[in-house]
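**Q** okay, predicted coordinates and the sequence, questions at the end:
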Amino acid sequence: MEFQSPGFDGQTLSGRLLMGTASGSLCLDRRLIESHTLTVERVLDCASGQPLAFLVVDVQTPPRREEDLLLLAPGQWYGRDVAVPLFPQPATGQPGPDCVDVELSVHALDAAHIAKPRLRVTRAPAPTPESGAPPSKPGP
C-alpha cells in the first residue's frame, strides 16, 4: 500500500491510494470506497501528540456488482484519488489543525487490515493575494 501526494486542508486528508501485492493475490472493490477500503483509526496533533476527535464516516453505497471486483496478482498495482474527511467544517470559519498524524487501516475484500499506514500531513498555507493586486479597502 502506498499513499502518494498526501494533502490536508484543515478538514480533509486527500491523496492517491495505491494498492498492490508482492505475493499471493488481493481481492479489491475497484471503487476503493473511502470508508470501506480506507478507515481512520487515530488522529493526533503533531505538536502535542494528543489524540484529536475525528469524524467517523460511513457512506451508503450501491451494492457491489461483479464488474466492481478486481483480483490483483503479484506485481500489479491499482489505485485512485481519495478524500477522507477528518473534521467537520467549522461553523466559526476557523481552519482546522495545522498538522496531524493520521493512522489509517486499509482493507481488501478478502483480508482485513492489510496495511496500517501512518501519515503526517500539514495544512496547506492560506492563499495570499497576488502581488500587484490593490489592497482591500478598510470597512467604514
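**A** Cool, got the structure.
**Q** from now on I want contacts and neighbour counts done on CA atoms only, so please keep to that.
**A** Fine.
**Q** tally of neighbours for the nearest residue to A115 once chain neighbours are set aside?
**A** Computed as C-alpha to C-alpha, 6 or more residues apart in numbering, the closest residue to A115 that is not its neighbour in sequence is V106, at 5.2 Å. Number of residues near V106 (other C-alpha atoms under 10 Å) recorded here: 22.
**Q** mind checking how far the helix or strand that contains V106 is from the chain centre?
**A** Assigned by DSSP states H and E, V106 belongs to strand 99-108. Relative to the centre of its chain, strand 99-108 is centred 7 Å away, using C-alpha atoms, centre = their mean, to the nearest Å.
**Q** got the contact list for it?
**A** Contact partners of strand 99-108, identified using C-alpha atoms under 8 Å, 6 or more residues apart in numbering, comprise 26-29, 36-47, 112-123.
**Q** so which bits of the following helix or strand past that strand are buried?
**A** Per DSSP H and E, the first helix or strand lying C-terminal to strand 99-108 is strand 111-115. Buried residues in strand 111-115, defined by neighbour count with 16 or more other C-alpha atoms under 10 Å: I114.
**Q** just the buried residues of whatever helix or strand comes next after strand 111-115, please?
**A** Moving toward the C-terminus from strand 111-115, the next helix or strand (DSSP H and E) is strand 118-122. Within strand 118-122, the residues that count as buried by 16+ other C-alpha under 10 Å are 118, 120-122.
**Q** want to compare, so here's the second one:
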Amino acid sequence: MQMTKPALVALLLATTACSSTSSDRQARAPTPKPLKGGIAEFSVTRYDGRFLEGRVLIGATVDTFTLDGRLPEWFAVSLEDVRECGKPELLDFWSIETFLPPPRPDELVTLRPGHWYGGNVSFPLLDRKKVNGVGAPCVEGNLVVRARGMGVAAKLPIRVARTDIR
C-alpha cells in the first residue's frame, strides 16, 4: 500500500495528537495526598545475621488507612536503606521473590485514629558478599509500613544488634 505525502502527514498528526491527549490526561490525574499520623513500633525477637524477626505494631492518629492484614514482608512492611551500624554504605542482600494473591476482603484491616494492628514479620537479610550469607553484627535502616493504595503510612528508624552472640 502506497501512501501519499498528505496522507502520511495526516496519519502522523493524528497519532501524535492521540498520544499527547492520553499522556495529558495522565498528567492531570490527582496524586494521592501523603498520609498523616501513621505510627509504627517494632520489637525484635531474633536477628542472627541472616534473618530479622520481630513484632510490628501499626497505629493511626490522624488519617484512616487500610492495610493488608497479612503484613506481607516487602509489600505492606519493608526494610529500606539497610546498612551496617555506623556506616553509610547500603548493604547488598539476596532478594527472595514472593508472589502473593491479592488479599481477600476479610484480610484487609482499616485503621482509624486511635486503633492499632500488629503482627509478626520476618525479613531475610542474606548478605551477597559473605560466603555463608551471615551479615553484620548490627544493622540499621528504616522499617516502612505501606497503606494499601495510599503510599507510606509510617516510617520508623531501627537499629538491631545480633541476638545470638552476646
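**A** That came in fine, so what should we check first? Model, not experiment: these values are computed from the prediction.
**Q** what TM-score do we get after superposing?
**A** The TM-score (TM-score structural alignment, normalised by the length of the first structure) is 0.77; 127 aligned residues with a C-alpha RMSD of 2.4 Å.
**Q** trace V160 of the second structure over to the first structure, please.
**A** Under the alignment (TM-score structural alignment), V160 of the second structure maps onto V121 of the first structure.
**Q** kindly report the same for G141 of the second structure.
**A** Aligned partner of G141 of the second structure by TM-score structural alignment: V102.
**Q** neighbours of its match, how many?
**A** For V102 of the first structure, the neighbour count with other C-alpha under 10 Å is 21.
**Q** which helix or which strand is home to the residue nearest to it when sequence neighbours are not counted?
**A** Nearest non-adjacent residue to V102 of the first structure, counting by C-alpha to C-alpha, 6+ apart: V43, 4.6 Å away. V43 of the first structure is part of strand 38-45 when elements are defined by DSSP H and E.
**Q** same check, this time on S5 of the first structure
**A** strand 2-8.
**Q** one step back: in the second structure, what stretch matches the helix or strand following the strand holding V43 of the first structure?
**A** Toward the C-terminus, strand 38-45 of the first structure is succeeded by strand 69-72 as the next helix or strand (DSSP H and E). Residues 108-111 of the second structure are matched to strand 69-72 of the first structure when aligned by TM-score structural alignment.
**Q** in that stretch, what's buried?
**A** By 16+ other C-alpha under 10 Å, the buried positions in stretch 108-111 of the second structure come out as 109-111.
**Q** how far does it sit from its chain's centre?
**A** 17 Å.
**Q** so what touches that stretch?
**A** 59-60, 64-69, 117.
**Q** what's the average distance of it to the first structure?
**A** Superposing on the first structure and averaging over aligned pairs (mean C-alpha distance after the TM-score superposition for the first structure), stretch 108-111 of the second structure comes out at 1.4 Å.
**Q** circling back to that earlier point, the residue nearest to V102 of the first structure maps to what in the second structure?
**A** Alignment note (TM-score structural alignment): V43 of the first structure maps to V82 of the second structure.
**Q** contact partners of the strand holding V43 of the first structure?
**A** 32, 50-54, 56, 97, 99-107.
**Q** any of those buried? List them.
**A** 32, 52, 54, 97, 99-107.
**Q** A helix includes R25 of the second structure, no?
**A** Yes - counting by DSSP: H, G, I helix; E, B strand; the rest coil, R25 of the second structure is found in a helix.
**Q** so what does it match up with in the first structure?
**A** Structural alignment (TM-score structural alignment) places R25 of the second structure against a gap in the first structure.
**Q** roughly how far does R25 of the second structure sit from T15 of the second structure?
**A** 16 Å (C-alpha to C-alpha, to the nearest Å).
**Q** please apply the same query to L125 of the second structure.
**A** 48 Å.
**Q** quick revisit: burial count for the residue nearest to V102 of the first structure?
**A** 22.
**Q** roughly how far does it sit from R80 of the first structure?
**A** Distance of V43 of the first structure to R80 of the first structure, computed by C-alpha to C-alpha: 23 Å.
**Q** now do C46 of the first structure
**A** 27 Å.
**Q** so which elements touch the strand holding S5 of the first structure?
**A** strand 12-20, strand 118-122 (3 or more C-alpha pairs under 8 Å, 6 or more residues apart in numbering; DSSP states H and E).
**Q** after the first one, next one along is what?
**A** Scanning forward in sequence from strand 12-20 of the first structure by DSSP H and E, the next helix or strand is strand 26-29.
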